[in-house]
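Peer 1: A predicted structure for the sequence below; I have some questions about it.
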Amino acid sequence: MTTTVRRRLVAAYPFAVLTAVVGTDVLVGEELTLLAAYSVAPAVAAANERGRRVVWTGAVALSVCLVVAVSAGTAHSFRAWVAYSTIVGVTAAAAYAAVLRHRTERARDEARRALDALAPVVRVARQVVFEPVPASVGPVAVAASCTCAGHTTPIGGDLYGVAAVPGGVRMVIGDVQGKGLEAAGTATRVLGAFREAAPYVESLDRIGERMERALRRGRDSDRFVALVLVEYTEDGVLSVLNFGHLPPLVRAVDGRTAFVEPTVPGLPLGLGDLLGEGPGRSRLRLADGDRVLLYTDGIVEARDRAGRFFPLVDHAHLLDAPLLADALSDLRAAVELHASAPREDDAALVLFGPSARAC
């Protein structure tokens, strides 16, 4: 059905309804008058037409009502005047509703056009924050992805980064306080510090310090950033600095699952120096085929209809998929199935593992 034909059918619908009401009124006879029901025509028109069209439809309905009342000899009866008043009142209310609907639709269309115009800028911004991660970096295979909760602002406060270093790889995943463009600006600044320092700075601690300084340089220096810095070396050692973030999840090649919890928890960037405390520290050795998942709270805080959080451990077996990218897709699908409503938080994931089944 073409747009023109559909439009004509929509325009004719109120009058088809009016015709049906008139026919019913004639059939029931003088015992039961349906004059007031003629007001249904402008009410129906308000659903799709503009205000002037609704008024015109109401005028037609009132004219038909008068003709029918005159033909029946009841044009000056009390019931007739009630019908006239009803048609006029419903027409006025319907026209007002149509005007409001049209304004809302126009504002929505303008917003959509503005977003369309910004789409190239948003794509560039996403590429800056979420630059593509190669399938293999140094001694590990990697897959990463991020989804943003807001459709109008498809960038947010989650961040991740991967950098190769001699004999290993360094990674970061984090969550900036807040949402939207302001949080994205903070994420870009902090992530830029990681990308600059990670390839050559001697330790994770020094990288964390540079990211802390980058955070303080911004106008929004009162924000804090929860993040995890990890380093994996060719000898199989995984080092983790946890700045108040969710602990990495290790899925062992034998099917065991464990969180990499620091002995002493750390505070997010922006808060640690205020209290004189450093990050939480963990160190372990990975076996060939082990996999490590870094994730933000948008994953584990997805709720079902009963208000229960997403049970990440119960779905850890999804990380066993032969391809890392497929494992992340399966995990995201499980989160979406669990959630009963659109998620209100961004969700970033990084999955990596050494040799064997990781590629």
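Peer 2: Great, that's in hand. Residues are numbered from 1 along each chain as shown.

Peer 1: only C-alpha atoms from now on, for both contacts and neighbour counts.
Peer 2: OK.

Peer 1: does Ala143 count as helix, strand or coil?
Peer 2: strand (DSSP: H, G, I helix; E, B strand; the rest coil).

Peer 1: wouldn't it be in contact with Val133 here?
Peer 2: Yes: counting by Cα atoms under 8 Å, Ala143 touches Val133, with 6.9 Å between them.

Peer 1: more neighbours: which of the two?
Peer 2: Ala143 (23 against 17; other Cα atoms under 10 Å).

Peer 1: show residues contacting stretch 129-146.
Peer 2: By Cα atoms under 8 Å, 6 or more residues apart in numbering, the surrounding residues in contact with stretch 129-146 are 158-165, 167-169, 184, 187-188, 191, 233-234, 324-325, 328, 346-355, 358-359.

Peer 1: then this one, side by side with the first:
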Amino acid sequence: MTSGRYQGSPAPEPVKSVSQTNRRSQLIMGALPFVMMAIVAAVDLSTGPGVGYISLLALGPAFASLVGGVRRTLLIGLIALALSVALSLYNDLLGRRPGNMSLITISGVTAAGVLATRERQRRERELADVRSIAAVAQNVLLRPVPRRAGHLRAAVSYTSAKAEARIGGDLYEVVTGPSGVRVIVGDVQGKGLEAVETAALVLGAFREAAHDEPELLGVSERLEKALNRRLSGEEFVTAVLAEAHPGGTLTLLNYGHPAPLILRANGKVEFAEPKEPAPPLGMAMLAVEGPRPYTVRFEPGDQILLYTDGVVEARDRKGHFYPLEERVSLLKDDDPEAALEALRRDLVAHVDGPLHDDAAMLLLRSRDA
């Protein structure tokens, strides 16, 4: 599944620095009208009145409508008109047909540029409103995870495949309830609003069931029921559910999701693979048995990384997948958030461009009770 990174509080961050790219683009577009008018003036002065380049000064107000406001567009239009008068005087064209046509052309393009600027600004305001609503929806859908949950420390990261994305089909949650700390990381099949709706459904059902159900299987059954009431049969959700026990173990349920990676306190790396594969959530029509809970050791100093397939399927320019197992040494920082951020930055550097899929990661660390 939309720039971004969540640590403590959701704040999407795209795979590249959008602010820097936009700033550079704004500077280029802002200078373009003046550059074009300077070029036209220089060419006209060097070629003389015979060719008739003065009307091309209208490129100034035309490009001015792409950035900035109405006043700026008008100002550049007036500068173009002043240059046109000056060049007409220099070429002895003022009051003659070529000089008059250049003034008319520049005036018309300036008027059109002003109208275009007003329309662009209206659309920008509408887009800003939509982004604001999306940001609020993001905070509701993917709430901040607690930094400390029971005997665990937690950090989360979400890198969007699209710079402007705010919400999508990757999901995560950490709930501390009567039965302990319960966690979910999942990935909705598909994109767009339908994926967002499904993610919201799963998270809502999980948040409620994680508090109510005494067993982890009961939580997963509630998720299945909620999904099967909505999904059409071709949609599904891969997910890993986990329950942490203070005694030094984790109970896991894996619904067709990438196996979590465990980094032991002694540096050993292993994947928490289920004994038998199971279909994703929402596939009740297959009439097959769901996953069986399995338990792994999770002692003080151990870490477990739950992630979506956007992490391990991220490719570099040569088509090589991201070598997650080889990069877990980046999780050495004492601060889980800083450690996860180091891994996220390495993932972005590996791809060296936009991700093809959103990448969510949830890091849990076991600490002394």
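Peer 2: That came through fine. Source: prediction; values computed, not measured.

Peer 1: now, of the contacts of stretch 129-146 of the first structure, which are buried?
Peer 2: When the contacts of stretch 129-146 of the first structure are checked for burial by 16 or more other Cα atoms under 10 Å, the buried set is 158-165, 168-169, 184, 187-188, 191, 233, 324-325, 328, 346-355, 358-359.

Peer 1: shouldn't Ala128 of the second structure be within a helix?
Peer 2: Yes: counting by three-state DSSP, Ala128 of the second structure falls inside a helix.

Peer 1: next one: it from Phe321 of the second structure, what distance?
Peer 2: 35 Å (Cα to Cα, to the nearest Å).

Peer 1: so those two - more neighbours on which side?
Peer 2: Taking other Cα under 10 Å, Ala128 of the second structure and Phe321 do not tie; Phe321 has more neighbours (15 against 12).

Peer 1: wait, that one sits on Gly310?
Peer 2: No: using Cα under 8 Å, Phe321 of the second structure is not in contact with Gly310, being 10.2 Å away.

Peer 1: neighbours of Val237 of the second structure, how many?
Peer 2: Val237 of the second structure has 27 nearby residues by other Cα under 10 Å.

Peer 1: ok, now Ala114 of the first structure?
Peer 2: With other Cα under 10 Å as criterion, Ala114 of the first structure counts 11.

Peer 1: same check, this time on Pro277 of the second structure
Peer 2: 14.

Peer 1: what residue of the first structure takes the place of it?
Peer 2: Structural alignment (TM-score structural alignment) places Pro277 of the second structure against Pro265 in the first structure.

Peer 1: so for the second structure, the centremost residue is which one?
Peer 2: Centroid-nearest residue in the second structure: Ser160, 2.4 Å away (criterion: Cα atoms, centre = their mean).

Peer 1: which residue in the second structure lines up with Ala214 of the first structure?
Peer 2: With TM-score structural alignment as the criterion, Ala214 of the first structure matches Ala226.

Peer 1: spit out the contact partners of that match.
Peer 2: So Ala226 of the second structure contacts 201-202, 205 (Cα under 8 Å, 6+ apart).

Peer 1: in helices, which of the residues you listed fall?
Peer 2: 201-202, 205 (DSSP state H).

Peer 1: just the buried residues from those, in ChimeraX please.
Peer 2: To isolate in ChimeraX the members of these that are buried, counting by 16+ other Cα under 10 Å, one can use:
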select :201,202,205
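
Peer 1: ok, and the contacts of Ala226 of the second structure in the first structure?
Peer 2: Contacts conserved in the first structure for the contacts of Ala226 of the second structure, counting by both residues aligned by TM-score structural alignment, their matches' Cα atoms under 8 Å: 201-202, 205.

Peer 1: ok, so of the residues you listed, who is nearest Val237 of the second structure?
Peer 2: Val202 (8.7 Å; Cα to Cα).

Peer 1: would you agree that closest one is in contact with Lys225?
Peer 2: No: Val202 of the second structure is not in contact with Lys225 according to Cα under 8 Å; the separation is 10.2 Å.

Peer 1: list the contacts of the residue sitting furthest away from the middle of the second structure.
Peer 2: For the second structure, the residue at maximal distance from the C-alpha centroid (Cα atoms, centre = their mean) is Asp92, at 57.6 Å. If you count contacts by Cα under 8 Å, 6+ apart, Asp92 of the second structure has them with Pro49.

Peer 1: same check, this time on the one 5 residues further on
Peer 2: Remark: with contacts taken as Cα under 8 Å, 6+ apart, Arg97 of the second structure is in contact with nothing.
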